[in-house]
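Student: Give me coordinates for this.
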Amino acid sequence: RYVEVAPSSTDNMLGFYDETNTPLPAQKLANGKWLIHHPNLPALGATSISVKKATAILELTPFEYDENQLETPFYQITWNEAGQFTSIFDKKNNRQVLAENSRGNVFQLFEDKPMWHDAWDIDLFYQEKQKEIADLSSFELLENGPLRLTLKQVRHSEKSQITQLIHFYHNSPEIRFETEVDWQDRNQLLKVAFPVSVHASEASYDIQFGNVKRPTHWNTSWDYARFETVGHQWADLSEKNYGVSLLNESKYGYDIKDSTIRLTLLKAAGYPDTEADLGIQNFTYSLYPHNGDFLDGETVKTAWELNNPIFTSNGAVETFSLFHTTNPYVMIDSVKQAEDENGFIVRLHEFAGTHGEATLASDYTITATQECNLLEEDEEINTTTTFPIAPFEIKTFRVHLA
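Tutor: Below is the predicted model of the structure:
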């Protein structure tokens, strides 16, 4: 994973090392921090990274940048004069990500005046009045190093400004859009659109403890009424062997019609709060093309990493993982002290929709495990750490560590 650190030294010649004194790839960023790539961070745990004065640093970049095109280890990308992507060719999978003759990362602005409940409703007729925010004020190459290349774009609507840092990574196919909006457009709905070269009759959306599928067409009145769908951390459109996910860390409304994935970004309702959404807004979303469906492509893991960045602090610690599981489709959702202070409570769920078996493990010694209900009431005594789990099942355990 990638970790941003801010060492006390402002020296441009620093080296970073893991606990075995193995050097870690690093890059000084435009904001003065350092980006480190650590390949073996422990689950729900910690490790130490040491900082030393370096005599030389890695400066070679795997990125090739030109005026309107870019080649990364994963993609060949072109864009138009408005800074909108006109081609994203996936080199690893030999696939064009964007639909033919389309543009990606397009900001679409709609008049938003629902019949009832300004702040709660989006009526389908909003699509009748659409315009693009294509006025590009500036475009620059901000960073180009061994780990990351960053493009900076600034664009304006009639009243608002959108600033984006678009990050491409040396070891990840994720394209991350770090966004700041000074939003002053009232009664307007802002979406970002990615028409993709994927044909599927259903799209998948992340919900709590699982996912849900919705059709990509509006052939029935039921489909027509579900034009906007919640997605907690991601939405995905996949064929059997290839797909595209759109990840988010704070924007939860999607619509996917045919092969166009759109994420709802802002909605400045006039009632009951006349200042709703106005002012500075910061958020991040990511385009994540992948091999296979969202399970094979590890969309869930990648979206979780976007929503849970690595925290750093001064000090040293021996590497440890507090808890982890052996099943790739079982996710630990929370770890807390029990309400009665008798052990840890670990809650997890299965997200792939399959029966299976999992083992709850720790780098510490687990002395006792008891399965509980959601109220932390013990249900089974002396439960083993290996257990069966059903599709989308939620399990809660009381765990004692030595």
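
Student: From here on, just use CA atoms for contacts and neighbour counts.
Tutor: Fine.

Student: show me what contacts Ser250?
Tutor: Residues near Ser250 by Cα atoms under 8 Å, 6 or more residues apart in numbering: Gln233, Phe283, Thr284.

Student: Also this sequence, please, to line up against the first:
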Amino acid sequence: MDDDNFAPTLRRVRRLVVDYLRPHLDRGSTPVPVAVWEAPGEPVGWSEAVEMDFRPVTAGTPWGRPWGTAWFRVDVDASGLPGALELRVDIGFDHSRPGFQCEATVWDGRGRIVKALEPMNDRVTIEASAGDTVTLYVEASANPNILFAEGGSATAQLNNMPTPLGDLGTAPADPLYRFRGAWVAPAPGEPAELIADIEVLEGILRVGARDSRRYAQVCRALRAMLEVVDTDDLDGTVDRARAALAPALAARAAPSAAVLHAVGHAHIDSAWLWPVRETRRKVARTFANVLDLMERDPEFTFVASSAQQFAWVEADYPELFGRVADRVREGRFLPVGGMWVESDTNLPSGESLVRQFVEGTRYFLETFGIESDEVWLPDSFGYTGALPQIAAAAGKARALVQKVSWNDTNRIPVSSFAWEGIDGTRILTHIPSVDIYNTDLRAEDLVRAESQLRPRGGLTHTLVPFGYGDGGGGPTRQMIASGRRSRDVEGLPRLRFSSPSAFFADASAELTADLAWVGELYLEAHRGTYTTQRAMKVGNRTMERLLEKAEHVAAAAAILTGAEYPYALLRATWQRVLLLQFHDILPGTSIAWVHKEARLAYAEAEATIRAVIDEGLGYLPAAEPSAHAAFPVSAVFQEGRHVLANEYLEAVVDHRGWVVSLRDRRSGHELNAPGEPLGVLRVHPDTPGEYDAWELDADVERVGAELHDVDEIVHSGDDGARTIEVVRSFGHSRFRQRYTLRAGVAALEFHTHVDWAESRKLLKLAFALDVKAESVSFGTQFGYLDRPAVRNTSWDRAKFEVPAHRFAWIGMPGQGIAVCNDAIYGHDVSRHTRDGGGSTIEVGLSLLRSPRFPDPTTDQGEHAFAVSLSSADGIADAMREADRLEGLSIEPIPPAARLVSSMDPGIVVSAVKLADDRSGDVVVRFHEALGERGRARLGLHFPAGKVRRVDLLERELPGSPVCLDGAELSLDIRPFELVTLRLSKHGNSTY
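Tutor: Sure, this is the predicted structure:
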């Protein structure tokens, strides 16, 4: 006999689990009667549903049109059923995956949520005395399998085939699921524990070396277990079977093993492949599951971010929320992150990110009296270099991020590190080395977490978030059972059930000075999200500008005239906009339903805030009309060329409708590279290998069609502004480009109107510039950052598409050029050496994409873009031009309506508002934007009393003194520093 041939043993073990132990868990199960009522439209509440006419339903009955809701009434007769019972309900689950399908909420007869039902968590414990009849109501959601819409094949998933299921208007009406039945059985006992023992040991075998002593020891323990277990008497022999396995489970982990901090978690996207209304139910289901686990396991803790999700539960399910609040007070249900939602961080403005922290942190403080000190953003698509400073100003000292572990080219070389932002602020940051944020604690994940922890010899601790995410229901009893057995066992790293605070304390203790990362955490993936769903980008940017203006104008009206400040309305609108900045809404990666609702929400919010602005301006002196520029714009047509000129620039447009020359009349420099036109439209094939809406492949640069053909060229305008309009066609789309030169403006504007009807195409606007540079400065939140124009390294090459705010500036001694935009984020930069010497920098702006998944109609229709090109000696000139360009769509605040103004070009005021505590104090937020050390000066246009530095929640901070001298305020400021001040009106102080 070959004692080391364990293959037959392992096959017998697997059969024992599948054919005997798992079925034994349902021993004595009894079918129970079920009745159903399907809601004809949108979901209804429990009190309405229970009054409806339920009809009996049997196994095999189809139910659930896409996005529909069915209520199943389950009547459990406990007669003759001793002890604790478990109800199992299968509404048609696909048990091969935890989410992306039907799920349900279980209610009792009093309208109290008991727990949820999901594919991997389909049992409910019944609390009943013998002879009782227990009635439960199962609110089942027929959510489509959108990610696997083409039958669940791997090919369909990778290719992300278009599906009509993402919109109520296009989804078919046929039922998606079949009800399979409901059964009640005695609660499982020791057999379930034996299964957990076996599965942990099987996991050790899967990750271990087959020729190791440990492998043989575990196999021998399993063989010994098989010798004592009797499949005809499992209840009678399970204790001996577990005893046979005990020595293998008792063997301790290696002293050098990493420590994995397992934290209960359930990443729930606030919208994605389901609408916001379904997220509200998903959150309730997950929270109910967590509460059920806490009832049965006094050591279990759980973390949840996104104040918005807590607020939904508070509004929709007050009884459930009360139980959550009790566990929060116990310190077991832990609100983390302190943001309103887990937002994108590349696309929102700096002030938006400030408000994410303000609204989230304030909600947790007001609701629970707690304040977390960490950032929790596992799934955001890259992390701006401005985030450390913003987070620190909101009282956050550490951060958990994850998505950069998806990098397609380079790996961040450290797992725990001091992350330094653009202003020099550092926060302790961790990238869980397990690479995912929804593990079920299987052996493969635990070993991967240890093997990828970097640096290997320097770090011991890593955080492992566990629980089924995306509506999968969170942690389960099986995960906890597995985790308990994996605490200290040979063949696996050490695991402890933990919390973020405990983990970060251990991580901080082993952090050394060399473990650091400076600047943005750029995600080498999901680059298409800077462009996808153009309406999201425009709506968000429009609301950011309008809210900034509305707060300032309303504050001026309140301080200067005594008008009422609309605190509640502004806060509610901010919260609405912050929700839409969630990392699958603003980036454009949700189903059609989500984006349709978002477009409507933006329109409603815009109307509301424009009314606030109009009302505030009505209290204030009217703005005086500005004088016309002294030098008119000329337009001539000669030798087949169109020439526009003012005192600053001369632009030449040829017969193809291309700007073939843009000359700075002051310096004589040409802005365009020799022989290269400016503002060229290019259409590229856009078929990424997977994840249509998310990805933009590097190969997209290699193939593209320039729009040569001209349908029409038209002149318009007067001496104040002249325009050459060029009309082109491509495929099924039509393009109208307007080149506009205004009097007194040192910039040529490129206005592009597109009626877009392409599929899987990318539209770019390209500028070939005559400037030598190795890097380009891109606008970002509260400053700018430099990225390479050369592609020497793999890190450089991976940044073939990058996000930017408002401008890109390229400079060399004697010449700088600014490319400014209005709500365009995706940029690419490349450097080309010219024949005979010299180099060209090409800047491309991504205008539109047309992915088919998850929204088959993404960006079809009309869109408008504004870009300008100008000589710019430095970043300050680029910023001024970006301000001017933005002012074409939203008028700047008139001087008479300003309470505060900057007296320095590098000091940018981002918020002027009244304090949230309704004291009447004025809050001013500004930053140094040029990367220079100096003294910030602000002009005050109201009689200010005391002035103090405050954090983002408007609480006083220590710091260098602020000088208030009459109508001028000044203080020392470091490069890119963000400052918030609180000023009381003269004679009225809260200090």
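
Student: What range does stretch 324-342 of the second structure cover in the first structure?
Tutor: Mapping stretch 324-342 of the second structure onto the first structure (TM-score structural alignment) gives no aligned residues.

Student: ok, and the most crowded of the contacts of Ser250 of the first structure?
Tutor: In terms of neighbours by other Cα atoms under 10 Å, the contacts of Ser250 of the first structure top out with Gln233 at 24 neighbours.

Student: Alignment lookup: it to the second structure.
Tutor: Mapped onto the second structure by TM-score structural alignment, Gln233 of the first structure lines up with Arg806.

Student: give the contact list for its match.
Tutor: Gly779, Cys820, Asn821, Asp822, Ala823, Ile824, Tyr825, Met879, Ala882.

Student: Thr72 of the first structure and Asp90 of the first structure, how far apart?
Tutor: Per Cα to Cα, to the nearest Å, Thr72 of the first structure is found 10 Å from Asp90 of the first structure.

Student: Next: Thr78 of the first structure.
Tutor: 12 Å.

Student: and what of Thr386 of the first structure?
Tutor: The gap separating Thr386 of the first structure from Asp90 of the first structure is 39 Å, by Cα to Cα.

Student: repeat for Ser160 of the first structure
Tutor: Where Asp90 of the first structure is concerned, Ser160 of the first structure sits at a distance of 33 Å (Cα to Cα).

Student: Of the two, give the one with the bigger neighbour count.
Tutor: More crowded of Ser160 of the first structure and Asp90, by other Cα under 10 Å: Asp90, with 20 against 16.

Student: Would you check that the more buried one makes contact with Glu71?
Tutor: No. The criterion here is Cα atoms under 8 Å, and Asp90 of the first structure misses it with Glu71 at 10.3 Å.

Student: list the contacts for the corresponding residue of the second structure for Asn187 of the first structure?
Tutor: In the second structure, the residue paired with Asn187 of the first structure is Arg760, using TM-score structural alignment. The contact partners of Arg760 of the second structure, taken as Cα under 8 Å, 6+ apart, are Pro685, Asp686, Thr687, Arg849, Ser850, Pro851, Arg852.

Student: Is the third one located within a strand, as I assumed?
Tutor: No. When the secondary structure is assigned by DSSP: H, G, I helix; E, B strand; the rest coil, Thr687 of the second structure falls in coil instead of a strand.

Student: so what corresponds to Thr386 of the first structure in the second structure?
Tutor: So, by TM-score structural alignment, Thr386 of the first structure is matched to Ser970.

Student: What is the equivalent residue in the second structure for Thr163 of the first structure?
Tutor: By TM-score structural alignment, Thr163 of the first structure lines up with Arg736.

Student: tell me which residues in the longest strand along the first structure are buried?
Tutor: Using DSSP state E, we find that the single longest strand of the first structure is strand 279-291. Within strand 279-291 of the first structure, the residues that qualify as buried are Thr284, Tyr285, Ser286, Leu287, Tyr288, Pro289, His290, Asn291, counting by 16 or more other Cα atoms under 10 Å.

Student: In the second structure, what stretch matches the helix or strand just after that strand?
Tutor: Downstream of strand 279-291 of the first structure, the next assigned helix or strand under DSSP states H and E is helix 299-307. On the second structure, the counterpart of helix 299-307 of the first structure by TM-score structural alignment is residues 878-886.

Student: That stretch vs the first structure, average offset?
Tutor: Compared with the first structure after the fit, stretch 878-886 of the second structure shows a mean deviation of 1.6 Å (mean Cα distance after the TM-score superposition for the first structure).

Student: Run through who's touching that stretch.
Tutor: 747, 806-809, 818-822, 866-868, 870, 872.

Student: 6 Å instead, please
Tutor: Stretch 878-886 of the second structure is contacted from outside by Arg806, Ala818, Cys820, Asp822, Ala872, using Cα atoms under 6 Å, 6 or more residues apart in numbering.

Student: Now do the strands in the stretch 201-350 of the first structure.
Tutor: 202-207, 210-215, 229-230, 234-238, 242-248, 253-257, 260-267, 279-291, 320-321, 324-325, 330-337, 344-350 (DSSP state E, counting those that start in this stretch).

Student: for those strands, which one sits closest to Asp182 of the first structure?
Tutor: Closest of the strands of the stretch 201-350 of the first structure to Asp182 of the first structure is strand 279-291, at 4.5 Å (criterion: Cα to Cα).

Student: Please tell me how far the closest residue to Trp234 of the first structure other than its chain neighbours sits from Ser286 of the first structure.
Tutor: With Cα to Cα, 6 or more residues apart in numbering as the criterion, Trp234 of the first structure has its nearest non-adjacent residue at 4.3 Å, and that residue is Leu247. Applying Cα to Cα, the value for Leu247 of the first structure to Ser286 of the first structure is 5 Å.

Student: Ok, Pro328 of the first structure next?
Tutor: Relative to Ser286 of the first structure, and taking Cα to Cα, Pro328 of the first structure is found at 22 Å.
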